[in-house]
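Asker: sequence? don't have it. structure:
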């Protein structure tokens, strides 16, 4: 039986104004950043349900039982505000569940959480992802910085494996380059498995928290930080499978 994984985030809408001499018009485009990830895991032991960022505001579970239906939850490029500000709270001033607290309780009770980097992961662009000092941060193997944590490496940066671990089982020795990541600090209870070469900054880390597990990959799952050279690399699929295998082990 396939294990059930909830992937939340990895979508955005952009608007453009096109000026042609005297005239102008506007367009809107919806973008899906999960295409490569979903394709890589389509034929695997994991059934991935994709919840785009705009849907998460209303559709992300509001109860602990709702979260417990999932073997693991992945937060990727979705800020804390989307989970904190349900439309009933934002538009109607009604009380709703704190879904960051629910995620904490889900992990503490035996669930699994992966956070993948991006402009709205960890602390994010202009500090706007806002996971620092939240209940979600409490379960992570890393701590978020208090400011814009993006590190852009347009020249390319490489993963540096620092410790042998099951997460690297079946992985090629040579890794492709990345174009950026979120800078974080290790939590004392976290286990550092890979850094960004030449920096010491955490790239891949894990933690056992109470009855559950957490894992972070501080670069992206897709463009622009993760280029097609990485997405087409044979290790791309194996990396995510290994991450989910480790997260969903039940003692």
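Answerer: Nice, I can see it. Predicted model only: the values in this text are computed from it and were never measured.
Asker: contacts, neighbours, all on C-alpha from now
Answerer: Fine.
Asker: residue 26 touches residue 14, doesn't it?
Answerer: No: applying C-alpha atoms under 8 Å as the test, residue 26 and residue 14 come out as separate, 10.5 Å apart.
Asker: give me the buried positions along stretch 121-134.
Answerer: By 16 or more other C-alpha atoms under 10 Å, the buried positions in stretch 121-134 come out as 121, 122, 123, 124, 125, 127, 128, 129, 130, 131, 132.
Asker: endpoints of it, how far apart?
Answerer: End-to-end span of stretch 121-134 (C-alpha to C-alpha, to the nearest Å): 13 Å.
Asker: cool, and stretch 122-136?
Answerer: 10 Å.
Asker: from the chain's centre, how far out does that stretch sit?
Answerer: 12 Å (C-alpha atoms, centre = their mean, to the nearest Å).
Asker: give me the contacts around it.
Answerer: 78-81, 100-101, 103-104, 115, 118-121, 137, 143-150, 182, 184 (C-alpha atoms under 8 Å, 6 or more residues apart in numbering).
Asker: with stretch 155-164 instead?
Answerer: For stretch 155-164, contacts defined as C-alpha under 8 Å, 6+ apart pick out 175-180, 192-197, 203.
Asker: tell me how far stretch 43-55 is from the chain's mean position?
Answerer: 12 Å.
Asker: same check, this time on stretch 205-215
Answerer: Worked out by C-alpha atoms, centre = their mean, stretch 205-215 lies 15 Å from the chain centre.
Asker: do the same with stretch 8-20
Answerer: With C-alpha atoms, centre = their mean, you get 21 Å for stretch 8-20.
Asker: again with stretch 153-172
Answerer: For stretch 153-172, the distance to the chain centre is 17 Å (C-alpha atoms, centre = their mean).
Asker: again, but for stretch 225-232
Answerer: With C-alpha atoms, centre = their mean, you get 16 Å for stretch 225-232.
Asker: show only the entries of the contacts of stretch 122-136 found in helices.
Answerer: By the criterion of DSSP state H, membership of the contacts of stretch 122-136 in helices covers 80, 81, 100, 101, 103, 104, 137.
Asker: measure the first one to residue 106 for me?
Answerer: Residue 80 sits 16 Å away from residue 106 when distances are taken as C-alpha to C-alpha.
Asker: just the last one next, same as before
Answerer: From residue 137 over to residue 106 the distance is 13 Å, taken as C-alpha to C-alpha.
Asker: what about the closest residue to residue 233 other than its chain neighbours, how many residues close to it?
Answerer: Once flanking residues are discounted, residue 233 sits nearest to residue 176: 7.4 Å by C-alpha to C-alpha, 6 or more residues apart in numbering. Residues lying near residue 176 (other C-alpha atoms under 10 Å) number 18.
Asker: below is structure B, check it against A:
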């Protein structure tokens, strides 16, 4: 299998400490995908990561460049980070990378979007994938407003399609999650929900898949790492297999 391209999952945290008249500033850099990348490595799947702060300059801008990858995973990075290019900043025409991803998927690529504060429409509505070409090829529909759901009480996944290849070899029950993005189910001919979570009077899709022209797409509506993905889930012996199964299904290896 060719490598997986992971876009996003990095962030800087800047904090200020005030002690009377003295104010100190501190910054740290975090990568939320470390456990995910290690899990895929244990399954013999290589990952090339482009952190969110590097997407503007480094994310592929052609079908030829995307052809180096079996699967593209967009995780916790918003639409603007993919739309902006160095040419855009300079006031010149450039490529629309969301349209590029739709075309690449339609021609046989495998596209995955994972959840988080800055994916789908986002916790505060700023991820902005609603109404884009990427949404067109996903197995779910994204609402126009904020879609982040915090659930400190835990949401228990319910497997709706245990026969699907992405769920083969997993031990039940699947551990709880602590939050997710609330999205809308497409009609059955355009998407299939494999796992859902019950929240109040709603059945929310957690994992959905779709055949899109010659390609495939997958939406995982919670994190691939903490905090929405609970410690119980990350330590579950099915975590590695589930993450690898998603990638292998998208790459047509299962």
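Answerer: Looks like it arrived, so ask away. These numbers come from a predicted model, not from an experiment.
Asker: counterpart of residue 176 of the second structure over in the first structure?
Answerer: Under the alignment defined by TM-score structural alignment, residue 176 of the second structure is paired with residue 177 of the first structure.
Asker: same question, residue 249 of the second structure
Answerer: In the first structure, residue 249 of the second structure lands on residue 246 (TM-score structural alignment).
Asker: OK, contacts around its match?
Answerer: Neighbouring residues of residue 246 of the first structure by C-alpha under 8 Å, 6+ apart: 166, 167.
Asker: which SSE is it in?
Answerer: helix 234-247 (DSSP states H and E).
Asker: that helix vs the second structure, mean deviation?
Answerer: Mean deviation of helix 234-247 of the first structure relative to the second structure after superposition (mean C-alpha distance after the TM-score superposition for the first structure): 0.8 Å.
Asker: just the strands in the stretch 151-254 of the second structure please.
Answerer: Under the criterion DSSP state E, counting those that start in this stretch, the stretch 151-254 of the second structure contains strands at 157-159, 177-181, 184-185, 192-199, 202-212, 215-220.
Asker: same question, the stretch 1-150 of the first structure
Answerer: 3-9, 11-20, 23-32, 46-51, 72-76, 112-116, 142-144, 150-157.
Asker: save those as JSON lines, and put in distance to residue 62 of the first structure and mean neighbour count too.
Answerer: Output for the strands of the stretch 1-150 of the first structure, formatted as JSON lines (distance: least, C-alpha to C-alpha, whole Å; neighbours: other C-alpha atoms under 10 Å):
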{"stretch": "strand 3-9", "distance to residue 62 of the first structure": "14", "mean neighbour count": "21"}
{"stretch": "strand 11-20", "distance to residue 62 of the first structure": "21", "mean neighbour count": "11"}
{"stretch": "strand 23-32", "distance to residue 62 of the first structure": "24", "mean neighbour count": "10"}
{"stretch": "strand 46-51", "distance to residue 62 of the first structure": "14", "mean neighbour count": "18"}
{"stretch": "strand 72-76", "distance to residue 62 of the first structure": "14", "mean neighbour count": "25"}
{"stretch": "strand 112-116", "distance to residue 62 of the first structure": "16", "mean neighbour count": "26"}
{"stretch": "strand 142-144", "distance to residue 62 of the first structure": "25", "mean neighbour count": "25"}
{"stretch": "strand 150-157", "distance to residue 62 of the first structure": "30", "mean neighbour count": "15"}
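Asker: in TSV: those, plus distance to residue 163 of the first structure.
Answerer: Below are these laid out as TSV (distance: least, C-alpha to C-alpha, whole Å):
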stretch	distance to residue 163 of the first structure
strand 3-9	27
strand 11-20	33
strand 23-32	33
strand 46-51	26
strand 72-76	23
strand 112-116	19
strand 142-144	17
strand 150-157	19
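Asker: and of those, who's closest to residue 170 of the first structure?
Answerer: Closest to residue 170 of the first structure of those, according to C-alpha to C-alpha: strand 46-51, at 17.8 Å.
Asker: and the ones in helices among the contacts of stretch 122-136 of the first structure, which two are the farthest apart?
Answerer: 81 and 104 (15.9 Å).
Asker: same drill for these two, tell me which one is more crowded.
Answerer: Each of residue 81 of the first structure and residue 104 has its neighbours counted (other C-alpha under 10 Å); residue 104 has more, 23 against 14.
Asker: which residues touch the equivalent of that one over in the second structure?
Answerer: Alignment note (TM-score structural alignment): residue 104 of the first structure maps to residue 102 of the second structure. By C-alpha under 8 Å, 6+ apart, the residues touching residue 102 of the second structure are 133, 134, 136, 137.
Asker: buried ones among those residues?
Answerer: Buried among the contacts of residue 102 of the second structure by 16+ other C-alpha under 10 Å: 133, 134, 136, 137.
Asker: dump the residues you listed into a markdown table; add distance to residue 245 of the second structure as well.
Answerer: As requested, those are exported to a markdown table (distance: C-alpha to C-alpha, whole Å):
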| residue | distance to residue 245 of the second structure |
| --- | --- |
| 133 | 25 |
| 134 | 22 |
| 136 | 23 |
| 137 | 20 |
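Asker: neighbours around residue 239 of the first structure, how many?
Answerer: 17.
Asker: ok, it touching residue 166?
Answerer: No: contact criterion C-alpha under 8 Å: residue 239 of the first structure and residue 166 do not qualify, at 10.3 Å.
Asker: quick one on the thing from earlier: show me what contacts the residue nearest to residue 233 of the first structure?
Answerer: Applying C-alpha under 8 Å, 6+ apart, the residues near residue 176 of the first structure are 158, 159, 229, 230, 233.
Asker: from those residues, which is closest to residue 8 of the first structure?
Answerer: Lowest distance from residue 8 of the first structure to the contacts of residue 176 of the first structure (C-alpha to C-alpha) belongs to residue 230, with 21.4 Å.
Asker: now for that closest one: what does it line up with in the second structure?
Answerer: Match for residue 230 of the first structure (TM-score structural alignment): residue 233.
Asker: from residue 176 of the second structure, how far off is its match?
Answerer: From residue 233 of the second structure to residue 176 of the second structure the distance is 7 Å (C-alpha to C-alpha).
Asker: returning to what we had before: for residue 211 of the first structure, state which of the contacts of stretch 155-164 of the first structure is nearest.
Answerer: Of the contacts of stretch 155-164 of the first structure, the one sitting nearest to residue 211 of the first structure (C-alpha to C-alpha) turns out to be residue 192, at 19.7 Å.
Asker: could you measure from the nearest residue to that closest one once chain neighbours are set aside over to residue 55 of the first structure?
Answerer: Nearest non-adjacent residue to residue 192 of the first structure, counting by C-alpha to C-alpha, 6+ apart: residue 205, 4.5 Å away. Going from residue 205 of the first structure to residue 55 of the first structure by C-alpha to C-alpha gives 28 Å.
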